[in-house]
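**Q** compute the structure for the input listed below.
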Amino acid sequence: MLKIIGKDSSINVRKVLWTCAELGLPFEREDWQAGHAALNPNALVPVLVDDGVVLWESNTICRYLCTQYGDGALLPNDAKSRARVEQWMDWQATDLNTAWRYAFMALVRNSPAYQEPAQIAASIAAWNRHLGILDDQLGATGVYALGGSFTLADVVLGLSVNRWMMTPIDKPGYRYVAAYYDRLAERPGFREYGRNGVA
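**A** Predicted coordinates for the structure are as follows:
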């Protein structure tokens, strides 16, 4: 059985748990312990153990699960369609995450290292601007990030939208993002691992 290491309140662990739910994969989850450091040199979660295969980095784990156990619905088999899904996954992991990091650490984690007002304001502005990019994309596609079908891109983007919604900042009225958030809540996996009150 799949083993997923990391607390289920972690946004990156929740990516993996939601992916498992979408694929109908049973798993065991356990919290990180000191002995797990040998599995990931970064000492970060999540870590996946699958029949002797050990993986870290949440998006990589999700890609692996879809490739190993999926039918091509969440992560298409053809190169062009797959690249479009992965493009939005990588955008979430790099551009979007970089935008929100300072504000989130200041306002939700209350980290003393992230309390410079100008940097908080800049991070909020960048975060909102990036959600505007997603809002434009959703306005163009009409349903999910890449059109009428739910894909792995929606797992990672959906959790990022949840984090944005849950963080106490002034937000533009992005109607396509709001409708997307409600649409994702129709999925059992998102109700359990996404829109669950944890930023």
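**Q** going by C-alpha atoms from here, please, whenever you check contacts or count neighbours.
**A** Noted.
**Q** what does stretch 154-168 contact?
**A** The contact list for stretch 154-168, computed with Cα atoms under 8 Å, 6 or more residues apart in numbering, reads 11, 14-15, 18-19, 59, 88-89, 92, 104, 107-108, 131, 144-145, 177, 181, 184, 194-195, 197-199.
**Q** next, the second sequence, to be compared with the first:
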Amino acid sequence: MLRILGKASSINVRKVLWTCAELGLPFAREDWGSGFQSTWQPEFLALNPNAMVPVLVDADVVLWESNTICRYLAGRYGGGALLPADPAARARVEQWMNWQATELNNAWRYAFMALVRNSPAHGDPAQIAQGIAQWNRAMGILEGQLGKTGAYAAGAAFSLADVVLGLSLNRWLSTPIERPDYPALRAYAELLRLRPACREFCLNGSA
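**A** Predicted structure coming up:
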């Protein structure tokens, strides 16, 4: 059985849990991270020297970085269901996964840390306002893409891109900020909510 190390509230752990649920994979999750077992323990650092969750242990395979774990699970167990075998189709999925991990994450970080985490280091009103604007602008890029596909991020079929972006969308919708009216994102959120795995592992928090 798969071992997933990381607390259930972590957005990156939830990516992996949602992927497992979509693929019907049994797993055992262990509580690691803030409020639970410290990721600075030697036992954990031997698995991930970055001291961050999640970590996947699949027999002799040990992986960290949530998007990489999701790719591995889909590639090994998905049979093309969430990550297409065709190089162009796969690249479109991975393009949006990479965008989520780089451009989108950088856009929301300051505003989220200030408004949800109440971080003392993120209290500058000007930077909060700038962060909100950057976040909304980034979500506008996804709005434009969904307007083209009329369905999911990478095309007509649900994919890993929608797992990682669905969690990012939920975070955006759950944070107390002013948001533009993005009709394609509204429709996308409703489409994702039809999936039992989304309701279980995406809509259960914003942190």
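**Q** TM-score of the superposition?
**A** In this superposition the chains share a TM-score of 0.98, using TM-score structural alignment, normalised by the length of structure 1; 199 aligned residues with a Cα RMSD of 0.8 Å.
**Q** quick one, strands of structure 1?
**A** Taking DSSP state E as the test, the strands found in structure 1 are 2-5, 27-30, 47-50, 53-56.
**Q** and the biggest helix by length in structure 2 against structure 1, how far off on average?
**A** Assignment by DSSP state H gives helix 125-149 as the longest helix of structure 2. Once the two are superposed, helix 125-149 of structure 2 sits an average of 0.6 Å from its aligned residues in structure 1 (mean Cα distance after the TM-score superposition for structure 1).
**Q** in structure 1, what residues pair with that helix?
**A** Using TM-score structural alignment, helix 125-149 of structure 2 lines up with residues 117-141 of structure 1.
**Q** and stretch 171-190 of structure 2, by the same measure?
**A** Counting by TM-score structural alignment, stretch 171-190 of structure 2 corresponds to 163-182 in structure 1.
**Q** middle-most residue in structure 2, spatially?
**A** Centroid check for structure 2 by Cα atoms, centre = their mean gives residue 164 as the closest residue, at 3.3 Å.
**Q** show the residue spans covered by the helices in structure 1.
**A** Under DSSP H, structure 1 gives helices at 11-23, 58-69, 79-91, 97-107, 117-141, 152-166, 175-184, 188-193.
**Q** for these, give me CSV that also has distance to residue 34 of structure 1.
**A** Output for the helices of structure 1, formatted as CSV (distance: least, Cα to Cα, whole Å):
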stretch, distance to residue 34 of structure 1
helix 11-23, 17
helix 58-69, 20
helix 79-91, 30
helix 97-107, 24
helix 117-141, 33
helix 152-166, 27
helix 175-184, 35
helix 188-193, 25
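**Q** and those helices: which comes nearest residue 45 of structure 1?
**A** Nearest to residue 45 of structure 1 among the helices of structure 1 is helix 11-23 (6.6 Å), distances taken as Cα to Cα.
**Q** what's the mean distance for that closest one versus structure 2?
**A** Once fitted to structure 2, helix 11-23 of structure 1 is off its aligned match by 0.3 Å on average (mean Cα distance after the TM-score superposition for structure 1).
**Q** who are the packing partners of that helix?
**A** Where contact means 3 or more Cα pairs under 8 Å, 6 or more residues apart in numbering; DSSP states H and E, helix 11-23 of structure 1 is packed against helix 58-69, helix 152-166, helix 188-193.
**Q** reformat those as JSON lines; add distance to residue 96 of structure 1.
**A** Compiled in JSON lines, the helices and strands packed on helix 11-23 of structure 1 are given as follows (distance: least, Cα to Cα, whole Å):
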{"stretch": "helix 58-69", "distance to residue 96 of structure 1": "14"}
{"stretch": "helix 152-166", "distance to residue 96 of structure 1": "8"}
{"stretch": "helix 188-193", "distance to residue 96 of structure 1": "20"}
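**Q** looking at those, which is nearest to residue 37 of structure 1?
**A** Closest among the helices and strands packed on helix 11-23 of structure 1, once you apply Cα to Cα, is helix 58-69, at 16.3 Å.
**Q** counting by contacts, list what that closest one packs against.
**A** helix 11-23, helix 152-166.
**Q** so where is it in structure 2?
**A** Using TM-score structural alignment, helix 58-69 of structure 1 lines up with residues 66-77 of structure 2.
**Q** and the matching stretch, how far out from the chain middle?
**A** Relative to the mean C-alpha coordinate of its chain, stretch 66-77 of structure 2 is positioned 13 Å out (Cα atoms, centre = their mean, to the nearest Å).
**Q** quick one: contacts for the residue nearest to residue 139 of structure 1 when sequence neighbours are not counted?
**A** Take residue 139 of structure 1 and drop its neighbours on the chain: the residue closest to it by Cα to Cα, 6 or more residues apart in numbering is residue 176, 5.8 Å away. Applying Cα under 8 Å, 6+ apart, we find residue 176 of structure 1 in contact with 135-136, 138-139.
**Q** aligned to residue 91 of structure 2, what sits in structure 1?
**A** Looks like residue 91 of structure 2 aligns to residue 83 there (TM-score structural alignment).
**Q** now do the contacts for residue 97 of structure 1.
**A** Listed by Cα under 8 Å, 6+ apart, residue 97 of structure 1 has no contact partners.
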